[in-house]
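J.: no sequence for this one, just the structure:
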């Protein structure tokens, strides 16, 4: 920890360029609600956010000029954060008359590395869900010549993104990634592995409906469709809103929003055993 603190206090602030494509801005909302470091600390003290359509003061031509200047000035040094899926066909989601595909390729060319924040950028997310009318694809299918760090979730936990950037700032390298490009520290275990209701699962105690006595006693939500056993994320340990809660703690099963193509599975409230056995 002292090494991290010293790095935050003494090293030059990393430059961040943040692009938004096919998204709902929920990932940005989550980011500015991080609690390990306050958003004001992150934005004003620890990173230099040169471009973010939602958070920056300039707009229009002034905003685009600011981005162009940052790309040129910090060539090879800036971190490119991408929120939202990409449409290579050039028809949908244009900014200033330019396609998101063109904007992504331009910004990624001279980035130190790319962070796909949220399931839309990481896997294609909701825009890519069948029938995928816009032809949406994840960032890593477009950017193949640079490291792409995936921080999935719908939205992801803001602290996870902050910690990933801080790791790079403090140690000068990215955190260890798994086979899908996710930081192992946060996506190395399933929600089921970390869940405080795991003891009820092991004991065979399950809620049968959302309002029965077993649900009120906090029994496992597996039979109500919880996808915790197949979902990798840190929700049970970091949680949300200042570590106040996460969906399972609030009485709702995990539906696997940080996993690829979670929406197209189409069985949010069906138990995994039913799906695995092919029972409709």
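T.: Received it, and whenever you're ready, just let me know what you need. As the structure is a prediction and not an experimental result, all values here were calculated from the model. Numbers count the residues shown, from 1 in each chain.
J.: from here on, contacts and neighbour counts on C-alpha atoms
T.: Noted.
J.: Now for the nearest residue to residue 18 once chain neighbours are set aside: which residues touch it?
T.: With Cα to Cα, 6 or more residues apart in numbering as the measure, residue 81 is the residue that lies nearest to residue 18, at 4.6 Å, once sequence neighbours are left out. If a contact means Cα atoms under 8 Å, 6 or more residues apart in numbering, then residue 81 has 16-19, 114-117 as its contacts.
J.: cutoff 10 Å now
T.: Under the criterion of Cα atoms under 10 Å, 6 or more residues apart in numbering, the neighbours of residue 81 are 16-20, 51-52, 107-108, 111, 113-117, 121, 148-149, 161.
J.: and here's the other structure:
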């Protein structure tokens, strides 16, 4: 309880300090919400849900709302490296605005190649100005892997021809906090797949400052906005797991919260795509689902306004939020069997080689045993 009191005191002090700063946006957040048809009740409901998502007590819900209202006092610089812009798409794409997208729009976004109106010299000038004007205050978000081979020249950006490697080094130097958005920025992603000719790496492998990894291809908009809100509220990074991912978002396996988990336990599996089991929503483990080896909140947060996620849509999880997933999780439509994996364990923070091998084997054995049990029951019923 004393830890929460200290956290509450830190949050109150942080928000009071931000509230004293001059507002950046001309239109207050409550007016933007009203214009979008979001009621105060809906906003407070969002605040309560966000507090719960961040693993905070409900006493923090009003603090979340206050943090959102002063979000325009926190400058955000967003760099694009070697990526597909899918992470930005995850955040902004929607047929109607959500509270999350409205909050992101309200943040003082100083530089974002895809969203900003300026380009070329004008855009680069704004980046340089923002780095000087808000030195030590801005939050840096990086989307995409960092090519390091050949001096980083596999990625050159802007009219000055800066390498992505140089841009990340220079911008990270005076950042208050750094967030790697997506698996490419976190671990290298597809760009780092063997043989990795560009030497693509995650952000934390090319700089020395602490980095929050929001892994996922793409990550949920909740994970992006939630992390931004945590920084606005506390001025620091959230508690992280062994791969520097926020525990509130990556603390449980996909398998543990999957809506198909009951079918796994009952030995009911899809044998081929489109079969009767697929129509009945059976477990996709035999079709290569990597949910038992992957830490993410996809089943609970979903995508596209909480509509769906890959497993619900009928395809197994490919483990995209794990390091080196493109190599370690292949083939994506075949079970991994007895292969050892770094993250298959009882908790996200404990890793042991023997335990990993046993657990992988145990999941495979459980799948086989549950099928036999199901068949035996069915033959007994006959």
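T.: Arrived safely. Not measured: the values here are computed from a predicted model.
J.: among the contacts of residue 81 of the first structure, which are in strands?
T.: Cross-referencing the contacts of residue 81 of the first structure against strands under DSSP state E gives 16-20, 51-52, 113-117, 148-149.
J.: Could you pick out the buried ones from these?
T.: Burial by neighbour count, judged by 16 or more other Cα atoms under 10 Å, picks out 16-20, 51-52, 113-117, 148-149 from those.
J.: Surely residue 135 of the second structure forms part of a strand?
T.: No: applying DSSP: H, G, I helix; E, B strand; the rest coil, one finds residue 135 of the second structure to be coil, outside a strand.
J.: State the distance from the aligned partner of it in the first structure to residue 8 of the first structure.
T.: With TM-score structural alignment defining the correspondence, residue 135 of the second structure maps onto residue 75 in the first structure. Plainly put, residue 75 of the first structure is 22 Å away from residue 8 of the first structure if you go by Cα to Cα, to the nearest Å.
J.: What of residue 144 of the first structure?
T.: 31 Å.
J.: Neighbour count for these two, which is higher?
T.: More crowded of residue 144 of the first structure and residue 8, by other Cα atoms under 10 Å: residue 8, with 17 against 9.
J.: Figure out the helix or strand that the more buried one lives in.
T.: Under DSSP states H and E, the secondary-structure element containing residue 8 of the first structure is helix 2-10.
J.: which other helices and strands contact that helix?
T.: In terms of contacts (3 or more Cα pairs under 10 Å, 6 or more residues apart in numbering; DSSP states H and E), helix 2-10 of the first structure is packed against helix 158-171.
J.: What range does the helix or strand just after the helix it packs on cover in the second structure?
T.: Downstream of helix 158-171 of the first structure, the next assigned helix or strand under DSSP H and E is helix 184-187. Residues 247-250 of the second structure are where helix 184-187 of the first structure aligns, taking TM-score structural alignment as the criterion.
J.: Against the first structure, what's the mean shift for the matching stretch, could you check?
T.: Here the mean offset of stretch 247-250 of the second structure against the first structure after fitting is 0.6 Å, by mean Cα distance after the TM-score superposition for the first structure.
J.: residues making contact with that stretch?
T.: If you take Cα under 10 Å, 6+ apart as the criterion, stretch 247-250 of the second structure is touched by 52-56, 214-215, 219-220, 222-224, 226-227, 238-241, 243-244, 294-298, 300-301, 321, 348-349.
J.: Can you flag the buried ones in those?
T.: When burial is judged by neighbour count using 16+ other Cα under 10 Å, the buried members of those are 53-54, 56, 214-215, 219-220, 222-224, 226-227, 238, 240-241, 243-244, 294-298, 300-301, 321, 348.
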